[in-house]
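**Student:** Model the following, please.
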Amino acid sequence: MGNAQYKLYYFGFKFRAEVIRLIFEAAGKPYEDIRFEQSKWPEYKSMAPFGTAPFLQVTSGSQTLCLGESVAIARYLARKFKLAGKSDEEAAIVDMYGDHITDLMNAMVRLFSEKDEQKKKQDQEKFDNETLPKHLKNLEERIIQSRSGFVAPSGLTWVDLYLFNFLDLQGDKAQTLFNNFPNIKKLDEKVRSNPKIAQYLKRRPVTPF
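**Tutor:** This next block holds a predicted model:
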């Protein structure tokens, strides 16, 4: 779809949509960032492929494509904008680590939605002491192996932006994590200092998550 126009629909926070916004920003591609209040969701829900947000509308001429599922959208745009890896093999590695980060994102969602305080406390401890260090250790080793400072040897891909967003969602806790994973810290700094991303971070709305 050449000369496509992109409209991204999501609530007024980062979470699942932010990796998509970061891909548009890193690629320098224009898009409409439609952030709506929770009260407006019923109006948009019928437009979404699975009745979930975020979703993306891609319009080219008389054709409109509507995509749901944040990671599927991220992969589609990354391929379009050359942020998916330089070969099929690199793209597969990037996807693999992307799925690894999705595991962490999903674990975070389960923590948010757990109502039983006792169980929540146990789950949080398990996440902080087992799940998170294990996944970050795998990513740290991958960055060392790739020698580019990123997950892929060829440089920046969408998975680096996804990792950056995940770390950003950790708030103050990220600083402690960086002490144990110096290469992840360097990757975070590289993404943050990318000129296009740096400009976006200055102007994006401040939200708790």
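
**Student:** okay, CA-based contacts and neighbour counts for the rest of this
**Tutor:** Will do.

**Student:** so how far is the longest helix along the chain off the chain centroid?
**Tutor:** Across the chain, the longest stretch assigned as helix under DSSP state H is helix 88-113. Helix 88-113 sits 9 Å away from the centroid of its parent chain (CA atoms, centre = their mean, to the nearest Å).

**Student:** same for that helix, what does it pack against?
**Tutor:** Packing partners of helix 88-113 (3 or more CA pairs under 8 Å, 6 or more residues apart in numbering; DSSP states H and E): helix 117-126, helix 132-146, helix 158-169.

**Student:** Looking at those, spot the one closest to residue 16.
**Tutor:** Shortest distance between residue 16 and the helices and strands packed on helix 88-113, using CA to CA, is found for helix 158-169: 9.1 Å.

**Student:** and the closest one with helix 132-146, angle?
**Tutor:** With axes from the mean of the first three to the mean of the last three CA atoms, to 10 degrees defining the directions, helix 158-169 sits at 140 degrees from helix 132-146.

**Student:** Can you list the buried residues in helix 158-169?
**Tutor:** Residues of helix 158-169 classed as buried: 158, 159, 160, 161, 162, 163, 164, 165, 166, 167, 168, 169 (neighbour count, 16 or more other CA atoms under 10 Å).

**Student:** One more: stretch 98-113?
**Tutor:** Buried, per 16+ other CA under 10 Å, within stretch 98-113: 98, 100, 101, 102, 104, 105, 107, 108, 111.

**Student:** For these, give me a markdown table that also has distance to residue 132.
**Tutor:** Shown next, in a markdown table, are these (distance: CA to CA, whole Å):
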| residue | distance to residue 132 |
| --- | --- |
| 98 | 15 |
| 100 | 11 |
| 101 | 10 |
| 102 | 12 |
| 104 | 7 |
| 105 | 10 |
| 107 | 9 |
| 108 | 10 |
| 111 | 13 |
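
**Student:** I'd like the structure of this one too, to check against the first:
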Amino acid sequence: MVHSNQVHASFDPVNAASYALGPAHKQSSFEVNYFNIHGFGQNPRTLLALAGVSFKSHTPEKWIEEEMAKTAFGVMPVLKETTVDGKVLEISESVAIEHYLGRIFGLYGDNHFEQTVIDQFYHSTSSLLDQIYSRKFGYKDHPKILEDNLKKLSETYVPTWAKYHEAHLQANGANGHYVGNKFSIADVRSANLIPVIQSITGETIVSESKTPAIWKLKTTLEANPSYAAYTETDEFKGHCKGNMEYYGF
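**Tutor:** This next block holds a predicted model:
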């Protein structure tokens, strides 16, 4: 096996100072490289919209042939940030991107306690998402396996997730946030998961009437002016169309 000694720019310490620009990150421009669907690009785009910064989405025309090998891990999404001093920062892996955006735009709590709470609910939702993707998609030609998988999701994984998240959100005042009265990466991850859950269970588990505090995550996000403006763009509507064609929701 041949190992390359070349360090990808994402991991080169020479760029370390550019990651600590503080408020200057608001002056950066951003690009999310991903397919023309919501998928794993949805949360990074949502966080950028909430932050009210300039960003665009880009779907590489020759992803496999040309672009894949240029990324840190050969996967998308990839976030590219061009800073005010002209540095281009490139971050791979959706979870790393979301945590990075959360840190630089104040969407990751105000102290270690809040960050730890956010982390726990964020990763709880990530675990459910992993179960959904592993059990639902890829079984189109295996209807019996798919039926059993969806039953397990509907009877075990989704209800358990909903139980604990609803209880915490109610305790926080059912105000659409996991911590205090501020948006966080956990709010966004769960709010964007609701349509995915309903594509499997309908309104039998998660809905405005059954889980009002979870539902409040969705309506609070939708009411944010910066995010609401983003959802009216042709770009966002194109992602919705792509999602419906690819995933069915």
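
**Student:** that older thread, report the angle between the axes of the longest helix of structure 1 and helix 158-169?
**Tutor:** Using the same axes, to 10 degrees: helix 88-113 of structure 1 against helix 158-169 is 20 degrees.

**Student:** so who does residue 42 of structure 1 touch?
**Tutor:** Contacts for residue 42 of structure 1 were tallied using CA atoms under 8 Å, 6 or more residues apart in numbering; there are none.

**Student:** hmm, back to that, okay if I get the buried residues of helix 158-169 of structure 1 as a markdown table plus distance to residue 206 of structure 1?
**Tutor:** Shown next, in a markdown table, are these (distance: CA to CA, whole Å):
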| residue | distance to residue 206 of structure 1 |
| --- | --- |
| 158 | 22 |
| 159 | 23 |
| 160 | 21 |
| 161 | 18 |
| 162 | 18 |
| 163 | 19 |
| 164 | 16 |
| 165 | 14 |
| 166 | 16 |
| 167 | 16 |
| 168 | 12 |
| 169 | 12 |
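
**Student:** ok now do the spatially most central residue of structure 2, which residues does it touch?
**Tutor:** Computing the C-alpha centroid of structure 2 and ranking residues by CA atoms, centre = their mean puts residue 43 first, at 2.5 Å. Listed by CA under 8 Å, 6+ apart, the contact set of residue 43 of structure 2 reads 98, 188, 189, 192.

**Student:** Ok, residue 36 of structure 1 next?
**Tutor:** Counting by CA under 8 Å, 6+ apart, residue 36 of structure 1 has contacts 9, 10, 11, 12.

**Student:** Select from those every entry located in strands.
**Tutor:** 9, 10, 11 (DSSP state E).

**Student:** Which one of those residues is nearest to residue 141 of structure 1?
**Tutor:** Among these, and counting by CA to CA, the member closest to residue 141 of structure 1 is residue 10, at 33.4 Å.

**Student:** Number of residues surrounding that closest one?
**Tutor:** The number of residues packed near residue 10 of structure 1 is 24, by other CA atoms under 10 Å.

**Student:** swap in the one 10 residues further on?
**Tutor:** For residue 20 of structure 1, the count of nearby residues is 26 (other CA under 10 Å).

**Student:** how about it, what's its partner in structure 2?
**Tutor:** In structure 2, the residue paired with residue 20 of structure 1 is residue 44, using TM-score structural alignment.

**Student:** just residue 145 of structure 1 next, same as before
**Tutor:** By TM-score structural alignment, residue 145 of structure 1 lines up with residue 171.

**Student:** So that match versus residue 45 of structure 2, what's the distance?
**Tutor:** 29 Å (CA to CA, to the nearest Å).

**Student:** show me what contacts the aligned residue in structure 1 for residue 69 of structure 2?
**Tutor:** The pairwise alignment with structure 1 assigns residue 69 of structure 2 to residue 46, based on TM-score structural alignment. Residues near residue 46 of structure 1 by CA under 8 Å, 6+ apart: none.

**Student:** The same query, at a cut-off of 10 Å, please.
**Tutor:** Going by CA atoms under 10 Å, 6 or more residues apart in numbering, residue 46 of structure 1 touches residue 52.

**Student:** repeat for residue 97 of structure 2
**Tutor:** So residue 97 of structure 2 contacts 32, 41, 43, 44, 47, 77, 78, 79, 80, 90, 91, 103 (CA under 10 Å, 6+ apart).

**Student:** matching residues in structure 1 for the helix or strand containing it?
**Tutor:** Assigned by DSSP states H and E, residue 97 of structure 2 falls within helix 94-104. Counting by TM-score structural alignment, helix 94-104 of structure 2 falls onto residues 70-80 of structure 1.

**Student:** mean offset of that stretch relative to structure 2 (after superposition)
**Tutor:** Comparison of stretch 70-80 of structure 1 with structure 2 after fitting gives an average deviation of 0.6 Å (mean CA distance after the TM-score superposition for structure 1).

**Student:** what about the residue nearest to residue 243 of structure 2 when sequence neighbours are not counted, neighbour count?
**Tutor:** Spatially, and ignoring its direct neighbours in sequence, residue 243 of structure 2 is nearest to residue 37 (4.8 Å; CA to CA, 6 or more residues apart in numbering). Neighbour count for residue 37 of structure 2, taken as other CA under 10 Å: 22.

**Student:** right, and residue 37 of structure 2 touches residue 244 too?
**Tutor:** Yes. The pair residue 37 of structure 2 and residue 244 qualifies as a contact (CA atoms under 10 Å) at a distance of 8.4 Å.

**Student:** overlap in contacts of the two?
**Tutor:** With CA under 10 Å, 6+ apart, residue 37 of structure 2 and residue 244 have common neighbours residue 238.
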